[in-house]
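> Next comes the sequence, and after it the predicted model I'd like to discuss.
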Amino acid sequence: MSDFAIAYDNYDPGNEGLRESLTSTGNGYFCTRGTAEWEDADGVHYPGTYAHGGFNRETTILGGRPVLNEDLVNLPNWLVLKLRIEGEDAIRLENVELISYEHSYDIRLAMVQRVMRFRDRADRETTLRSRRFVSMAHSHQAGIEWTLTPENWSGRVEVISGLDGRVTNQMVARYLELEGRHLDPVSPRTFGPETIAIKVQTRQSNIYVAEAARTRVFRDGAPVQAERSLHQMVDYIQQVIALDVTQGESVRVEKMVSLFTSHDNAITETLAAAGRHVLRYPDFAEALEEHASAWTELWEVCDVELPHEPRVQLLLRFHVGHVLQVCSRHTARHDAGVPARGLNGEAYRGHVFWDELFVYPFLNFRLPDITRGLLLYRYRRLTEARAAAREAGFRGAMFPWQSGSDGTEETQVVHLNPLSGQWDPDHSHNQRHVNAAIFYNVWKYYQATDDREFLRDYGAELMLEIARFWASAAHYNPERDRYEIHGVMGPDEFHERYPGSDEGGLRNNAYTNVMVAWIADTAPRVLRLLPVSRREALRARLGLTDDELRTWDEMSRKMYVPFHPDGIISQFEGYLDLEELDWERYRAQHTNIQRLDRILKAEGEDPDRFKLAKQADTVMLFFLFSDEELRTLLGRLGYAHDPELTRRTIDYYDRRTSHGSTLSLVTHAGVLADIDPKSSWDRFIVALESDIGDVQGGTTKEGIHMGVMSGTLDLLQRYYVGSDVREGVLYFEPTLLDRLDGLVFSMQFRGTPLRVSIAGDQLTVLALPEGFRGPVRIGVGSEVRELGAGDSTVFRLSHETGPADPNHLSNAEGSHHGDRL
């Protein structure tokens, strides 16, 4: 591995699915798995392609019961490029002897490459070099280049270039009982002798998808006039290009591809658009150069240099590359959310969850226009969220736990436990905390950007309707003189209901209730930020009364938060009454207990009975809010926040958490940054390695985890560098300085680009003149300095890396406080 490359020097069928996910190539519009072009979908390989918004619904009959699911559709396979020698079977990895093999991934370009030398059944030795990219310069463009060298033979070869619309969704084993057919054929077509095309339509959502491919062959830089033949069916088309090759002389094959859907702008029809565009595309080399230039521009603002921690630097860059494959400037031009598993797999059916909570902080400070576009995905579904709230008897907007095409609830009603083989009821739609995450995301975007226009036109309405939902979901308990919320699930997910209850949901989940108290306090501040005319117009249109505002104020002071008698925040009311689990026994019996819920259910046990957590949602409070902010929140509610509350609560849940979600590793690494830096860094490393090492034992091949990849980037900037916006100032409070020595990265604060670096005990911030929007204020501790265009400032830091200290920074007086970003 180099600074920007990952390489595998052997072919391993058992890990091929994982490698295909990790070496995907995409541009924020569509993404294709890193499958070898010559392989078909089987138990080893899966050539999937996915585009933002490409959803379709199908119904499956399970035991006589109709089950409706919406999936991100696997689109026609444009990779098809196969080699046939002397009329024999097409070359596959399984039917040749590999003399040498390398599968590599250029992180800087999101380009997948293979070089293999093989011996076929006739003892012919051939070298095949393959390079492939999905263009970051042109959203609809992709390209494949083959360099073919016959090493010890001369003869006749055929190159098969195809477009395959016969694909289905069949990647995830536990979904195989569900309907996977999503495409109906429309028509194949040719655009001249070199270009083939195909058009399909999704079966329910009526989205047209068209792909066109121009395939050419070159020898010594000149085009080869090869013999071509065509074969087409209603859902498949291929060209066979036949030519003679000579021992030791290379020929080069180029396949340039375009992909369009009927969701695209400025087209008359998808098939015509695909054909027209591919005919205009330059050759592979020129297209690759444009692609590389677009990525270079992105790396200028997104790169992370940490030279003294080379493995960490590599994986951070790997994560940056994957985040940008899913969320780029191309994404902002489409109606797109953030699929929890990116665009390179079918896990979670391509749905949008709360994982955006972990994705946006990195984008907010580098490519805020992308965050803005992604937040509009939620705004455009506000009407559906309002309808969902009304149908459930609430006011305001109730967003779904799983969102897809139109913002209706896509959470399945049954879920397959792969350990037991049973379909269990699924209550996870009760995770209403997704509404709180959306509110939080809008607020943090505003703080980082000062985008008052977005707040005025979209954000405020979104936030006020979410606050209104929580006000109607809560009820006042006069015996406690507190507001309570019942019937919800927290991020934990292992507790869906109380033991023995048929009713889903829990009472007074601490994470949810504290978030709602914060929302109730913040929403009026949002109103005050609006121009008077817009404030009054919005209140009139929403019918937002003074009585409602008074209720919000009461909720911000009287939400109920459950505590254990020893002062630990309870995960939910009644958590303390649950049974303790024999953790030692389960760790001894199982090599991996992350999905402890499935293990228990397979044994006939009920996870709801025990004090355990997939990811301790109470700990999330310490992740999203600084100690000072949480102390203020709890103080406003009338609860004590003693100096040991953080350590005490985190330690309690750490011992009862299986970390079944990789997001849990991010959360615990963040909250331990000041308390236990060594443990924090250890968990940070596990989170960094989680996808590339597939720590969950097979899930990454179903799609990378966007939350953990972006969460590790946020950990670095928010907890280890300590970036934090309060009162219009960007503060830094670095920790783990011995690990961060040599760190260099870029940020954008309120429109002004910054370059941040740490060297020894010095933190330097430079305001770059290019793109400068105006002076910004930067602070370390109590010292705040203003930077103009081209200005830089240096702060001297303490080398302490132990637990937080009020005088942790030599220039600081007082402890860290404010909205932590």
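Cool, got the structure.

> switch to C-alpha atoms for all contacts and neighbour counts from now on
Noted.

> so which strand or helix has L259?
strand 251-261 (DSSP states H and E).

> Now do whichever helix or strand comes after that strand: which elements does it pack against?
Using DSSP H and E, the helix or strand that follows strand 251-261 in sequence is helix 270-280. Contacts defined by 3 or more CA pairs under 8 Å, 6 or more residues apart in numbering; DSSP states H and E place helix 270-280 against strand 195-202, strand 208-219, strand 251-261.

> second one coming, line it up with the first:
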Amino acid sequence: MKRIFEAQPWQIVTHEFKPADKRLQESMTSLGNGYMGMRGFFEEDYSGDSLPGIYLGGVWYPDKTRVGWWKNGYPEYFGKVINAINFIKMNFIINGEKLDLATDRFDQFELNLDLKTATLTRSFVVTKGAAKVQFKFERFLSVAQKELSLQRVTFQNLGQQTVDVTVISAVDSNVQNEDANYDEHFWQVLAITPDHLIAQTKANQFGTPQFMTGMQVAHVTTLAQVAETTTATEIQQTFVAHLKPQAQATIEKRVVVVTSRDYADQAALTTAMTQLMAKVAPQSYADLLAAHQAIWAERWAQSDVQIDGDVLAQQGMRFNLFGLFTTYYGDDARLNFGPKGFTGEKYGGATYWDTEAFCVPVYLGITKPEITKNLLLYRYKQLDGAFVNAKQQGSKGALYPMVTFNGIECHNEWEITFEEIHRNSDVAFAIYNYTRYTGETDYVLHEGSEVLTEIARFWADRVHYSQRKGQYMIHGVTGPDEYENNVDNNWYTNYLARWTLEYTLEMTAQVAPEQAAKLAISEAERAHWQAIVDQMYLPYDTELGIFEQHDGFLDKDLTPASEIPADQRPINQNWSWDKILRSPYIKQGDVIQGIWNFIDDFSEAEKKRNFDFYEPLTVHESSLSPAVYSIIAADLNYEDKAVELYERTARLDLDNYNNDTEDGLHITAMTGGWLAIVHGFAGMRVHDDGTLSYKPFLPKKWQRYSFRQVFRGRIIEITVDQNGTQVKLIEGQPLTIELNGRQQLLN
């Protein structure tokens, strides 16, 4: 565990600069507005170790899958997010010497990400010979005007002599990725002028779109502009200041960023840039910042979770929500969550099953239902791609991808691409979760019924019937626990497949006649689905009274994870893959994930036996793991374990628990803090009859916690303190809830 920022309720702030932690600082101070985002790298060139990264929503590149063991059905390409053109670049020359914090002498350093206002500031005093200059950098990505990036730099002469400061502001297309093909350049410049640059991603052989992006820059400053320079790859605008002692100067940089996702051709991009820049030109920096802050204030008013008595827990909770909101807020149904969001290149930046399993339950509670519905529509609109994926594997129906930008599977790991097929049922479960929570059935009886039907057809084809056991089985899969590959009868996968078929039978029986005709489910099909439901094999050990994670799991050497030497943790960074696969150690909740999904369907004794067995074997090396175990621990009144795992999920990145945050934040795992508090500590449940219930407890080390929850047209505020629980209706019609087993009317 490594803590490099101070404990503050609303700030991610440090007054220390340690080059060894540069990448961690960059990850943890990332910004985004759903449309674009960037790591917290410096505006100016830094000659030390750094991972600069700017990313544009929905802009990606298909790299050829390069493996020597090509097999039929393997994805043709690996889709990955690409580093966008660097439009925040600004270099500073002080009395002829370039500013570079890797080599310069400086003090009074501060780096501060303000979570409340989504602004990043950095300040320091640098000494170069007789010159002593204080710098303050400010930046934000507007949520009021999604295409707009704003920066402001103020510098003051603290020395006794006049200082010459030259500012070279640039838009630079000479960028690279640091992944497998780091030596490639993905951007080809189409047009370049002193104030704008248009570039296109290079051609590919797979028929996926080439993306164009246009960036127009303007400066607001009293500095004298002395040059405008363009090269084949870069715009440079140069300004100079002659600062007398104590004098200061400010330069503001505004960049409008547009892409071919919204504009059809180069001419349209150019027009859009011009119009957007003209729109913001009359507004001051303060005006633009105020509009941005007002929207963030609305978001926090609806979603903030307040914790008294534990500032580390409070900071972690808000950092999580901030990471989610900077990645996705439902403004564009074509976009989704990437596991790293706009904070790094790892995982390709694409959509995973994390969205349905983890993001949907959170967004149902903190945003309007149409925002979550957009996540469902995202999958519906990619149904054609799911048909392609299933066909490539020789299966019927639809197979939703494990990793995708456009609905087509684009991951290059066998155990992910081919085997982790539980994601199909996670998509179905999200439809159920949305319907149960909102009470709205229009989606499930129309678009959702088509998704469910085609997923059901996949499962009906993917199972096989064991003559020996007289049951249906699913062989050759990987469950949520990715430390177990190519197993037979993963309990979670089988359970969810059975449930999906059952739920599909139930919901498709309720659709209107014209929709039923569109689905074209035959009676023979329905009978086959019902037979699978009735005869699905689910591994179970009668002696231990637990659901066996998969066939043969209990034959392993079941040594608890607590006996792994500390210097061998995390095992995924210290052990061979062979050793991990042979071990009993669980990366993340698998059986426990299934129990959380259907928590009302299991007795307390069943939950206890399974938790007590599987948690000691779980190393929590998936960022998604701690929250699930925290919820079940809370449900079982294991308060200390629930709080321990909350702290791990809420501060996973801030404390770098898994030693892997330097390449980006675990955005989808940032759902964990909210889930652990609301589903766990507060015991929130929405039962199948639509009843909203709570069974809260207050962690011993906390004095109070409070959160607001959106539910069926209402906003409800729940406060838990040492005097008990108070539930208020903030907005909407009266509602009867259940609190600690008793009905309570909110009005």
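Nice, thanks for sending it over. Since the model is a prediction, treat every value here as computed from it, not as a measurement.

> Let me see the TM-score of these two.
The TM-score (TM-score structural alignment, normalised by the length of structure 2) is 0.92; 724 aligned residues with a CA RMSD of 2.4 Å.

> picking up where we left off before, okay, and the strand holding L259 of structure 1 goes to which residues in structure 2?
Matched against structure 2 by TM-score structural alignment, strand 251-261 of structure 1 falls on residues 249-259.

> Mean deviation, that stretch versus structure 1?
Aligned to structure 1 and superposed, stretch 249-259 of structure 2 gives a mean residue distance of 0.8 Å (mean CA distance after the TM-score superposition for structure 1).

> Quick one: residues in contact with that stretch.
Here stretch 249-259 of structure 2 makes contact (CA atoms under 8 Å, 6 or more residues apart in numbering) with 87, 147-156, 211-223, 241, 243, 269, 272-273, 276-277, 285.

> Now do D481 of structure 2 against F358 of structure 2, distance only.
From D481 of structure 2 across to F358 of structure 2, the span is 15 Å (CA to CA, to the nearest Å).

> and the closest residue to T29 of structure 2 other than its chain neighbours, how many residues sit next to it?
Nearest residue to T29 of structure 2, sequence neighbours excluded (CA to CA, 6 or more residues apart in numbering): G40, at 4.8 Å. Neighbour count of G40 of structure 2, defined by other CA atoms under 10 Å: 27.

> surely G40 of structure 2 meets S27?
Yes - using CA atoms under 8 Å, G40 of structure 2 is in contact with S27, at 6.3 Å.

> Show me where the stretch 401-550 of structure 1 has its strands.
414-417, 422-425, 475-477, 482-484, 486-488, 506-507 (DSSP state E, counting those that start in this stretch).

> Any chance of TSV for these, columns mean neighbour count and distance to G574 of structure 1?
Compiled in TSV, the strands of the stretch 401-550 of structure 1 are given as follows (neighbours: other CA atoms under 10 Å; distance: least, CA to CA, whole Å):
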stretch	mean neighbour count	distance to G574 of structure 1
strand 414-417	16	26
strand 422-425	13	22
strand 475-477	15	17
strand 482-484	20	14
strand 486-488	19	12
strand 506-507	20	8
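
> I'd like those as JSON lines, with distance to Q204 of structure 1 appended.
Listed next are these as JSON lines, based on distance: least, CA to CA, whole Å:
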{"stretch": "strand 414-417", "distance to Q204 of structure 1": "22"}
{"stretch": "strand 422-425", "distance to Q204 of structure 1": "25"}
{"stretch": "strand 475-477", "distance to Q204 of structure 1": "40"}
{"stretch": "strand 482-484", "distance to Q204 of structure 1": "41"}
{"stretch": "strand 486-488", "distance to Q204 of structure 1": "32"}
{"stretch": "strand 506-507", "distance to Q204 of structure 1": "36"}
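
> Quick one, which of those strands gets closest to Y440 of structure 1.
Of all those, strand 486-488 sits nearest to Y440 of structure 1, with 18.5 Å by CA to CA.

> so what secondary structure elements neighbour that closest one?
strand 506-507.

> tell me, the strand it packs on lands on which residues of structure 2?
With TM-score structural alignment applied, strand 506-507 of structure 1 matches the range 487-488 in structure 2.

> How about the contacts made by the spatially most central residue of structure 1?
In structure 1, the residue lying closest to the centroid (CA atoms, centre = their mean) is M706, at 2.3 Å. Neighbour list for M706 of structure 1: 322-323, 339-342, 355, 359 [criterion: CA under 8 Å, 6+ apart].
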